[in-house]
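Trainee: Dropping a prediction and its sequence here:
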Amino acid sequence: MLGNLCDVPGVLVGHATDREGATGCTAVLFDRPAVVGVDVRGSSPETRGTAGLGQTGIVRHRQGILLTGGSAFGLSAADGVMRYLEERGIGLDVGVARIPLVAAAVLFDLATGSADARPDAAMGYEAASSAESGAFEEGTVGAGTGASVGNILGMERAMKGGLGTASARPGGGEGGLIVAALVAVNAFGDVRDPGTGETLAGPRLDGGALGDTVELMPEAAARVRWGENTTLGIVATNARLDTSQVQKVAEMGHDGLARAISPVHTTVDGDLVFAAALGEVDAATDVVGAWGARVLSEAVVRAVRAASGLSGLPSVSELPLGGAPRA
């Protein structure tokens, strides 16, 4: 096991990263039909190609998912992913053409690095063309390049978010169920290790301690601004799930975000979770969903631990002893 999203057969992951502009995107492609669902809990989302993933959608298969920075501007990166797939004859056959179906979601990173640096079609194409089934970089890369955490006291007090991944084989054994996750953490709230309760990343106070965003909210409400955050997750599995089942897995995946991020699903976040099923393993929906939440919370922790500082945002590894005490 690689311990990443590519442990699910048929999943390929690629990044495009602009460290100077502090933005990027991550393409997740499928080399076989994937039933995809999405559940949005944050109040400030920007997405593309997700409306058809609802219960009334006729075509629930997707050839790829794009997570990208750049706020709404970054949605144009999906054009590059579509072009890459079209060049290879991949997409829904409508007789006169094959239309690649790519779902996309964005996070806000315009306040990190350059506000003029946004993923475009060229970056989307780069991410798709680099997608492979194997090990891939985590941290300050792809959609996590410009991500931040804990900005209630302003970006000058925030910390570096990032991109993380994790996987599990529930029950163990070869040929059995695999559930994996990938997440770009750009949270308004704090990131905590569910296993220890330790706050890993959040607003930095005088003296080096980390503040508690929930406790700071009453006094700092004026700093809470629309749509400047968002955590984007993907849960993938080799289970055989139908459209209602994969939707439930996406819903349950949010439990993983809630275990590791506080607060989560706020009005200023656009938090969402995609779920993708592309296998033939028999598994109960609740088992896949419960493990999806578990690996997603692990991926959140890995995202901030793997991140490196950028544009004045320090990472967890740059704090004393790899962390800081809570106030």
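Mentor: That came in fine, so what should we check first? Numbering: from 1, shown residues only.

Trainee: From now on I want contacts and neighbour counts done on CA atoms only, so please keep to that.
Mentor: Will do.

Trainee: mind checking which helix or strand residue 180 is in?
Mentor: Applying DSSP states H and E as the criterion places residue 180 in strand 179-185.

Trainee: try it against this one:
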Amino acid sequence: PGNLVEKVQAIVLSGGSAFGLDAATGVMKYLEERGFGYETSAGRVPIVPAAIIFDLNIGDSKVRPGANEGYQACLAATDGKVTEGCVGAGTGATVGKILGVERAIKSGLGTASQKIAGDIVVAALIVVNAVGDVIELGTGKILAGPRKPDESGFLSTSELWKGELKEAVPPFNTVIGVVATDAKLSKAEASKLARVAQVGIARTIDPCHTMYDGDALFVLSSGDKDADVNALGAAAAEVVAEAIVRAIQKAETLAGVPAAKDIRTC
């Protein structure tokens, strides 16, 4: 919040591990061609923060997004309904990986939004690639976690971890996403809101923020409406939690990793 640049022109969320960061190059090219960016003596420089998930163990590891895919994503962007599930950065996302990806559950990308103070929108778009389980809001029921050997439901990652687990834990996991609002925010307020929004991760992923997770949330303000930051924070945590659950509900079985809806539970 204390640095010079006040605005960003885009956020990129991608799969492909560190290779996927190249998608931001295509987004920058698209923005530069249209005159968007931070004004410098050498021209406008688009400011495009990016975050990625590790999904190279799902499908062909040589197939990953690059600059061309980032550029094409800009061309395909609309203001219509967002497609959820195994799309975009959520294509290779999985959860419940403490026993390895062979016992994991397919995840994806989820969204949620709500209005506060009458007409102020708070929305979240989350890619769920956690090592832990996704749990149901209000009940604590495991919606997605490491599959039981007989495929009859899910084991608890927390209980496995606290027990005598001898199998290696995959170290490549993260939850990434964006919280956006049409309320007016300073950079300091946006930074605070990003921290508060992480509460939504804690409500729906167990365990979360582990040494094997690299969770990151961005906050965007696109409007000029006055709003209480505390109210925005409460809403942000709620929509993040809802989006995480939807990422599981909308996911489909892919590359041999089953979706939660394809697992019979007892």
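Mentor: All right, it came through fine. Values in this document were obtained by computation on a predicted structure and should not be read as measured data.

Trainee: related to what we said a few turns ago, okay, and the strand holding residue 180 of structure 1 goes to which residues in structure 2?
Mentor: Residues 122-128 of structure 2 are matched to strand 179-185 of structure 1 when aligned by TM-score structural alignment.

Trainee: tell me the average deviation of the matching stretch from structure 1 after fitting.
Mentor: Once fitted to structure 1, stretch 122-128 of structure 2 is off its aligned match by 0.4 Å on average (mean Cα distance after the TM-score superposition for structure 1).

Trainee: what about the counterpart of residue 200 of structure 1 in structure 2, how many neighbours?
Mentor: Matched by TM-score structural alignment, residue 200 of structure 1 corresponds to residue 143 in structure 2. Number of residues near residue 143 of structure 2 (other Cα atoms under 10 Å) recorded here: 21.

Trainee: that's a strand at residue 143 of structure 2, yeah?
Mentor: Yes - counting by DSSP: H, G, I helix; E, B strand; the rest coil, residue 143 of structure 2 is found in a strand.

Trainee: and the gap between it and residue 261 of structure 2?
Mentor: Here the criterion is Cα to Cα, to the nearest Å. By it, residue 143 of structure 2 lies 9 Å from residue 261 of structure 2.

Trainee: And residue 175 of structure 2, by the same measure?
Mentor: 21 Å.

Trainee: of the two, who's got more company?
Mentor: More neighbours surround residue 175 than the other of residue 175 of structure 2 and residue 261, with 26 against 17 (other Cα under 10 Å).

Trainee: quick one: residue 194 of structure 1 and residue 293 of structure 1, what's the gap?
Mentor: On the measure of Cα to Cα, residue 194 of structure 1 and residue 293 of structure 1 end up 12 Å apart.

Trainee: Can you pick out the residue with more neighbours from those two?
Mentor: residue 293 (26 against 17).

Trainee: give me the element that one is part of.
Mentor: According to DSSP H and E, residue 293 of structure 1 maps onto helix 285-306.

Trainee: Which residue range of structure 2 does that helix align onto?
Mentor: The aligned range for helix 285-306 of structure 1 is 229-250, by TM-score structural alignment.

Trainee: and the nearest residue to residue 307 of structure 1 once chain neighbours are set aside, what does it touch?
Mentor: Once flanking residues are discounted, residue 307 of structure 1 sits nearest to residue 139: 3.7 Å by Cα to Cα, 6 or more residues apart in numbering. The contact partners of residue 139 of structure 1, by Cα atoms under 8 Å, 6 or more residues apart in numbering, come to 145, 161, 162, 163, 164, 302, 303, 304, 305, 306, 307, 308.
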